[in-house]
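Chemist: Here is the input, now give the coordinates:
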Amino acid sequence: MKKINYFLIAMIIGVATVFTSCAKDEEIIDPNPSIDFKGGATYTSTDVTIKAGESILVGINAAQNSSTKKKLTKFTIVLTQNNTPSTLIDETMTSNQEAVYSQDFNITFNNEGTVKLVATIIDSDNKSDEVFFNVTVEPAGVVVKKKTNVELGSFNDAVGSFYSTSTEEVFTVSGAFDNQAKVDIIFFKGVTYVNALAAPDDADVNTTIPTFQLNTWTTKNQTRFIKSEMTAAAFDAIGTTYDFPDFGVAASSKATLLVNGDVVYFKTQAGKRGFIKVVDLYSRGDLGKFDVIVEE
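Modeler: The predicted model follows:
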């Protein structure tokens, strides 16, 4: 009889061991819901650099845990900049979103700096999952002003040859002498340089054109020029702001051999950057028409 009891006890222990083992096998390793960014050409899903004021499209796909089947309850997008979090989206799931959630968001970034975007999904068991990327927001550009159809004459023309980018004025020889500090650009025509724009401190314009009387000036602004690869159409497309490129070291005190449609990048002694587009040099050559864009 004792042998039978021992046998029954052994069987009970064995069955309990089997059930315990099965229970462990069925334990859910990852009970969290899932979330991912949508991919594709129109979506942003990884670190990105944009200009202030620009927008990105963020797409979200989320789903309840396939094992727990816990309902999705909440979705958030939090933006953190300078260690300060700000909740952009805080959405409670509707009944038709409790198993699967899919949504797109157009997000605009106005402030410069680095922003961490974190998207989080939470279920009814308070389990969660998140994804994130960083957005680097660069300056959108500076405010510019545009002056069109500026006519400048060469040294033998009645129209003034001297231009002020700050006041948008054209000066004759006498007027320029009285406003030396304002003059940034001089237009002239010659045998060597044909149609040219020069700074008041340019050696050639000072020595080869005595009628400009630059030898009497005490202030000669050091404007610098670079022949740009910008097209006339790209120049025309510039609006009220522009993100100027770095001004290269290969700049010159003059831009020469100009033809219609050329665009010249310049920087004044005051540090203002801008572009000049050659609109029309006319057939006679001693008169030019220009459009000018410059920083405010």
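
Chemist: can we go C-alpha only for contacts and neighbour counts from here?
Modeler: Will do.

Chemist: Skip the chain neighbours and tell me the closest residue to Ser166.
Modeler: Closest residue to Ser166 apart from its sequence neighbours, by Cα to Cα, 6 or more residues apart in numbering: Lys182 at 7.1 Å.

Chemist: Which parts of this protein are helices?
Modeler: For the chain, the helices defined by DSSP state H occupy 2-25, 173-178, 203-208, 232-237.

Chemist: on that earlier part again, I'd like to check which residues are in contact with the residue nearest to Ser166.
Modeler: For Lys182, the contact set (Cα atoms under 8 Å, 6 or more residues apart in numbering) comprises Ser164, Thr165, Ser166, Thr167.

Chemist: Equivalent analysis for Pro200, please.
Modeler: By Cα under 8 Å, 6+ apart, the neighbours of Pro200 are Val183, Asp184, Ile185, Ile186, Asn206, Leu214, Lys220, Asn221, Gln222, Thr223.

Chemist: and this one, so I can compare the two:
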Amino acid sequence: MKKLFRNLLFFSAIGSVAILASCGGDEEEPLPTAPSIEVEVEGVEVSGSAISAVEGETATFTVVVTAEGLFNTLKIVPSVDGVAGTAQFIGKDEAAVTLTEEGTVGTVVVTYEFDAEDVGKELSWEFVGVDDEAQEASKTFTATVEAAPVEVVVYTETLIGGQSNATLGSFYDAEENKVYKYAETRETHSASVDFLFFYGDTNKYAIAAMDDADANTAFSSALNVTNALSAIMPTKNATKFKVTALTAAQFDAIGDVDALASAYGEVAADASKVNNLEAGKVFAFVQASARGSKKGLVKVVKTDGTSGTNRSITVTVKIEPSED
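Modeler: Okay, the predicted model is just below:
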């Protein structure tokens, strides 16, 4: 239970309520009106006394105790899954308390940062305001905590050259955002290539897997090598593709893996290429099993070039992160 208060900035000391003795005679004076308590919560979603938080968020509790019989102490009792922890007491003389001149209103601000250990548990805090006559008023808040969204990996404006472009590489590694030329791919990097770019009279601007037949034809012709991909490349990862109806703006809005999975959809990618690409088009891919089968989305930023020697495509890639 100590863990629950690791981030609560109470700056408090354990104490007990001081009850003032009556100075009257034989007749007891009537007790003042019992205190009241108000708690405002900021930084998280709140509905009544229920808090919905996400890992990494911080809840700020502003506790105001109004007591005709003078503010004495704020007691806070935490619990996890219904099991109460050690109460903490913040007395009226502590620095954490802002007290009105007459002493009837005490304000305390405390914070709690939700972390991974809180996910899936029910947390609660009972705030108890106590006056000098030991009269109490309380308010309880409960919190449920969700895991923080897992962000997608984003590579912006990666430039890839066509099969006859001697300046730019044509083979792309979506894990490392690296582009390789044919020779270095063949010699050392074929196992890490997820897709390539080629241009053809029919396919126009096309992204394909290494095992695509049209890509093999295009590179074989450009390099004057028989079966430049199908026979010579040591590894030909069978990345699969599909077109999407996503707009560029919808693609740009995707920031976490849940949003990416939703945009990818339930229909599996099963094509070895996507073709006739142009700026603004968005397509989906899934890596070969040897590469982790991670899903990704690609937005075409720009297509360029007027001949085989200068054809290129610029893309932005969003892909699921690798598991630790």
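
Chemist: Let me see the TM-score of these two.
Modeler: Superposed pair, TM-score by TM-score structural alignment, normalised by the length of the first structure: 0.64. Supporting alignment: 258 aligned residues with a Cα RMSD of 4.3 Å.

Chemist: okay, among the contacts of Pro200 of the first structure, which ones form the most distant pair?
Modeler: For the contacts of Pro200 of the first structure, the farthest-apart pair by Cα to Cα is Leu214 and Thr223; their separation is 15.0 Å.

Chemist: And the helices of the first structure: which comes nearest Thr192 of the first structure?
Modeler: Per Cα to Cα, nearest to Thr192 of the first structure of the helices of the first structure: helix 203-208, 10.3 Å.

Chemist: what do we get in the first structure for Val257 of the second structure?
Modeler: In the first structure, the residue matched to Val257 of the second structure (TM-score structural alignment) is Phe244.

Chemist: distance of its match from Val205 of the first structure?
Modeler: Distance, Phe244 of the first structure to Val205 of the first structure, by Cα to Cα, to the nearest Å: 28 Å.

Chemist: Mind checking which of these two has more residues around it?
Modeler: Using other Cα atoms under 10 Å, the more surrounded residue of Phe244 of the first structure and Val205 is Val205, with 24 against 14.

Chemist: List the residues that contact the more buried one.
Modeler: By Cα under 8 Å, 6+ apart, the neighbours of Val205 of the first structure are Phe188, Ala198.

Chemist: Can you say which of the contacts of Lys182 of the first structure are buried?
Modeler: Among those, those scoring as buried are Ser164, Thr165, Ser166 (criterion: 16 or more other Cα atoms under 10 Å).

Chemist: Can you tell me what Gly169 of the second structure aligns to in the first structure?
Modeler: That one, Gly169 of the second structure, aligns with Gly160 by TM-score structural alignment.

Chemist: What number of neighbouring residues does its match come out with?
Modeler: By other Cα under 10 Å, 23 other residues sit near Gly160 of the first structure.

Chemist: wait, isn't Phe285 of the second structure in contact with Ala238?
Modeler: No. With contact defined as Cα atoms under 8 Å, Phe285 of the second structure does not reach Ala238; the gap is 10.6 Å.

Chemist: Who has more neighbours out of the two?
Modeler: A direct count of neighbours by other Cα under 10 Å for Phe285 of the second structure and Ala238 places Phe285 higher, at 29 against 23.

Chemist: excluding its backbone neighbours, what's nearest the more buried one?
Modeler: Phe241 (4.3 Å).

Chemist: ok, the nearest residue in space to Tyr264 of the second structure that is not next to it in sequence - contacts?
Modeler: Leaving out its chain neighbours, the residue that sits closest to Tyr264 of the second structure by Cα to Cα, 6+ apart is Ala284, at 6.4 Å. Ala284 of the second structure is in contact with Phe241, Lys242, Val243, Thr244, Tyr264, Ala269, Lys295, Gly296, Leu297, Val298, counting by Cα under 8 Å, 6+ apart.

Chemist: And those, which is closest to Gly162 of the second structure?
Modeler: Val298 (17.2 Å).

Chemist: Can you list which of the contacts of Lys182 of the first structure are found in strands?
Modeler: Here DSSP state E is the test, and these give Ser164 as lying in strands.

Chemist: what does Gln181 of the second structure align to in the first structure?
Modeler: Gln isn't right for residue 181 of the second structure; it's Lys. Matched by TM-score structural alignment, Lys181 of the second structure corresponds to Thr172 in the first structure.

Chemist: thought its match was touching Ser161?
Modeler: Yes. Judged on Cα under 8 Å, Thr172 of the first structure makes contact with Ser161 at a distance of 6.1 Å.

Chemist: who has more neighbours, these two?
Modeler: Ser161 (26 against 19).

Chemist: if I look at the spatially most central residue of the second structure, how far off is Asp256 of the second structure?
Modeler: By Cα atoms, centre = their mean, the mean C-alpha position of the second structure lies nearest to Pro149, the distance being 3.1 Å. To Asp256 of the second structure, Pro149 of the second structure is 6 Å away according to Cα to Cα.

Chemist: and if you look at Asp212 of the second structure?
Modeler: For Asp212 of the second structure, the distance to Asp256 of the second structure equals 30 Å [Cα to Cα].

Chemist: More neighbours: those two, which one.
Modeler: Taking other Cα under 10 Å, Asp212 of the second structure and Asp256 do not tie; Asp212 has more neighbours (22 against 18).

Chemist: which residue lines up with the residue nearest to Ser166 of the first structure in the second structure?
Modeler: So, by TM-score structural alignment, Lys182 of the first structure is matched to Ser192.

Chemist: Kindly report the same for Thr136 of the first structure.
Modeler: By TM-score structural alignment, Thr136 of the first structure lines up with Val145.

Chemist: my guess is its match contacts Thr58, does it?
Modeler: No. Counting by Cα under 8 Å, Val145 of the second structure sits too far from Thr58 to count as a contact (11.3 Å).

Chemist: Looking at the two, which is more packed in?
Modeler: A direct count of neighbours by other Cα under 10 Å for Val145 of the second structure and Thr58 places Val145 higher, at 22 against 18.

Chemist: that older thread, among the helices of the first structure, which is nearest Ala99 of the first structure?
Modeler: helix 2-25 (25.3 Å).

Chemist: Check the separation of the first and last residues in stretch 245-264 of the second structure.
Modeler: Counting by Cα to Cα, the terminal residues of stretch 245-264 of the second structure are separated by 10 Å.

Chemist: contacts for stretch 304-320 of the second structure?
Modeler: 151-166, 174, 197, 199, 205, 257, 260, 294-303.
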